[in-house]
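1. Provided below are the primary sequence and the corresponding predicted coordinates.
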Amino acid sequence: MELILRGVAIGALIATAAGLWRAGKGHSARLAGVLFSVSVLAYTLQSSAESRLAIGSLEPIVHFLALGGSGLFWLFIVALFDDREISATTLAPYAGLTLLGLFGWLGPRNLQPGVWIIHNLIEVAFAAHALFVIVRSWRGDLVEARRRLRGPFLGAVTLFVVVLAGFEIGEAFGVEADWYELLGACALAIFCTAGAAVFLQAQPALFGAARPAETPSARLDAGDQHILDRLEEVMIQGAAWRREGLTIGALAEEIGVPEHRLRRLINDQLGHRNFVAFVNVYRIGAAKQRLADPADARTPVSAIAFDLGFASLGPFNRAFKEATGQTPSEWRKIQLGQGSPIPENPG
């Protein structure tokens, strides 16, 4: 029964990975989904004595592929829900977990139990942060397909990862139970099949990149055009983008339209997949002007970030680099044609 359940999980994972790869090569969320599927497939094979025996000499390779699975789960979540690109930074959790796992696998035997406990605790931390990402960006998500997906499936997957890591921590402490492997196989079959059902029929909008504003998806009626005109007035003349903690709910209330209608218009007509990205267009545009202005040459980057509505320097630096390919300080140096006038200028 255990092998049958693991076979079901493996079949579902292969179908999911193939479907994601075929439907959108190169897109970060799809590629992250493929990598995560491969790591779960490796875990499915490696976590059972029967399946390890079946794969024989391939077992070390499979074990290696499974070591950083929680890092790839986290990568999939931030790529899908935060529209983050795959980069050295977003791959760092996977790399770190894999290296730590290698030390626990090949390192001194007396240190192995402690290393695996730390490894599993880190896995729990990344799973918890993934859940936090799902909840944190829910309100500002402008893609209806993603909004519907957040709670019912990926929240459950996060819970599964946390529970599974809990089992592994228990085993590291010497707690053993005959039903561990059968329960794990059952959970894998259920979640992997559910994942295949969701992602093989996923709407293109779920993984689609932001569409340029110059190519609206449909002809606007007079009511929608009035809302967009009012939105532009509030954002530009009213400088709503300067407000720290601005939400789409507050903006919809100020304009006088239902929140769901404003979400749809910003997504369909302006091409933004999340509200933060929409607001950052205005903030980064203003930041470019400030950083290129000789009169602001001695103003710290952090002061500019706070003045433009960012709550901290980190999100500003990340948003600016995503938009321009440069850090704020690099942009300033190039625009002013000289070295930064402020020693150790952050950013």
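-> Arrived safely, thanks for sending.
2. alpha carbons only for contacts and neighbour counts from here, please
-> Will do.
3. ranges for the helices of the stretch 201-347 of the chain?
-> With DSSP state H, counting those that start in this stretch as the criterion, the stretch 201-347 of the chain has helices at 204-207, 222-232, 248-255, 259-268, 275-292, 301-307, 313-324, 328-336.
4. right, and those - which one's nearest Leu53?
-> Set against Leu53 and scored by CA to CA, those come closest in helix 204-207, at 37.7 Å.
5. use this one as the comparison:
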Amino acid sequence: MNRFDLHTMDTALRAGSAALLLLLGAALLRARGGLAAARLGAAFAIGVAAYAAYPPGSVPSPALTPLAALSAGNGLVFWLFTRALFDDDFRPRAWHVALWGLFAVAGALQCAVFRPAHGVAAVVTGMVLTLVPLGFSLLAVAQTLASWRDDLVEGRRRLRGPLVALVVAYTAVFAVVRLLDGSASASPLASLAEAAGLLCLVAWVAWRLLGWQGDGLFAPVASPADPPPEARPTAAPSEAEPDPVRLPAPEADPALVAALQGLMAEEQVYREEALTVGALAERLGLPEYKLRRLINQGLGYRNFSSFLNSYRLADAKRALTDPAMAQVPVLTIAMDAGFQSLGPFNRAFKADTGLTPTDYRRLGGLPTPGNAPMTLADSETG
């Protein structure tokens, strides 16, 4: 097969990948455009489409500079996408945008200035733009694995491993190929292999994301400032009646729900240090997957930390509004409720009530308007 045939096949494969990626990005924005994970997924799809249209071996041209700029920050965007997809509390920050802007500038300079000049800057920038995506991919792996056990959404748990492993493997293999090649330009055969691998990866991701049914993967996350319609604020908790956390869905086994809530509200196992899904399942005599399903599909929680924190926060709110505990430090209350440090407690408390623990105590437990605590809901988000 001559060089022309290889180039034609390479171009066709990359065009197919770019078209499929643009379709995926548009579909995510249309269906879930208000969610951070969907927006970041669309941004990643557009960036990889730009990369497919302008791979590292292409002849630099000012006309292709926008494509180089769009694709330069793909490693960062992939990391942010996995954070948002697998962590319901994650929100992009301003510094993430600024960092992406730096990569975009570097990609544009590499295409329009450095590579045409064939200087040292081209070699250094090319190496950085090759290795940085690998670094972010490894960071995505570490964070995805760290939060795996906490995830209660079955389909999302099944997606974690294959998605991250495939993208990291693709990034690593072809980063090594380009580094061993000794230049920014890969050989025609290596470029064709990369294009084929990219198309297979894109097809698999599109099939998994576009074929997803229901809200299990991209589910809206309620925030105190924007409570969902089904959320109903509850009255201040009383000592005589333990805080119900969420009403079980109709299909949840009432006996299992009662046993679970008994352990949580009466035995207060949520106060135990480093309580895990496995340990709680053992206490209930259930397989771990059944407990995950019960908490997720029956009670509406998407991760185990949120489930535990609902009880811990209710416990802390009772203590903060108890006149007999008015002199007890906030740190002591947080630790007694099961939190390991003050920082996570303060963040979780303000996200739930809209107030700091100190302000909540001072106001007697009254939340600010629009930030009523959402401890009772009959939603199904599994």
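-> Cool, the structure landed. On a predicted model such as this, the values are computed, not experimentally measured, just so you know.
6. superposed, what's their TM-score?
-> In this superposition the chains share a TM-score of 0.79, using TM-score structural alignment, normalised by the length of the first structure; 324 aligned residues with a CA RMSD of 3.2 Å.
7. circling back to that earlier point, for the helices of the stretch 201-347 of the first structure, which one sits closest to Leu121 of the first structure?
-> Per CA to CA, nearest to Leu121 of the first structure of the helices of the stretch 201-347 of the first structure: helix 313-324, 25.8 Å.
8. show me what the closest one is packed up against.
-> When contacts are defined as 3 or more CA pairs under 8 Å, 6 or more residues apart in numbering; DSSP states H and E, helix 313-324 of the first structure sits against helix 275-292, helix 301-307, helix 328-336.
9. as JSON lines, those with distance to Arg148 of the first structure and mean neighbour count would be great.
-> Shown next, in JSON lines, are those (distance: least, CA to CA, whole Å; neighbours: other CA atoms under 10 Å):
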{"stretch": "helix 275-292", "distance to Arg148 of the first structure": "16", "mean neighbour count": "18"}
{"stretch": "helix 301-307", "distance to Arg148 of the first structure": "33", "mean neighbour count": "18"}
{"stretch": "helix 328-336", "distance to Arg148 of the first structure": "36", "mean neighbour count": "19"}
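10. which one of those helices lies closest to Ile169 of the first structure?
-> Judging those by CA to CA, what sits closest to Ile169 of the first structure is helix 275-292, at 37.5 Å.
11. and the angle for the closest one with helix 328-336?
-> 40 degrees (axes from the mean of the first three to the mean of the last three CA atoms, to 10 degrees).
12. chain center to helix 275-292 of the first structure: distance?
-> Centre-to-centre, helix 275-292 of the first structure and its host chain are 22 Å apart (CA atoms, centre = their mean, to the nearest Å).
13. these two touch, right, Phe73 of the first structure and Val40?
-> No: in terms of CA atoms under 8 Å, Phe73 of the first structure does not count as a neighbour of Val40; the distance is 9.1 Å.
14. out of the helices of the stretch 201-347 of the first structure, nearest to Arg146 of the first structure?
-> With CA to CA as the yardstick, what comes closest out of these is helix 204-207 (5.8 Å).
15. what helices and strands are in contact with that closest one?
-> helix 144-149.
16. quick revisit: for the helices and strands packed on helix 313-324 of the first structure, give me a markdown table that also has distance to Leu111 of the first structure.
-> Listed next are these as a markdown table, based on distance: least, CA to CA, whole Å:
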| stretch | distance to Leu111 of the first structure |
| --- | --- |
| helix 275-292 | 44 |
| helix 301-307 | 43 |
| helix 328-336 | 44 |
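17. about what we covered before: now the helices of the stretch 201-347 of the first structure as TSV including distance to Ala127 of the first structure?
-> Shown next, in TSV, are the helices of the stretch 201-347 of the first structure (distance: least, CA to CA, whole Å):
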stretch	distance to Ala127 of the first structure
helix 204-207	21
helix 222-232	37
helix 248-255	27
helix 259-268	28
helix 275-292	23
helix 301-307	30
helix 313-324	21
helix 328-336	32
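18. out of those, the one nearest Ala15 of the first structure is which?
-> Of all those, helix 204-207 comes closest under CA to CA, at 17.3 Å.
19. and for Asp296 of the first structure, the neighbour number?
-> For Asp296 of the first structure, the count of nearby residues is 14 (other CA atoms under 10 Å).
20. in contact with it, which residues are there?
-> Contact analysis of Asp296 of the first structure by CA atoms under 8 Å, 6 or more residues apart in numbering lists Arg290.
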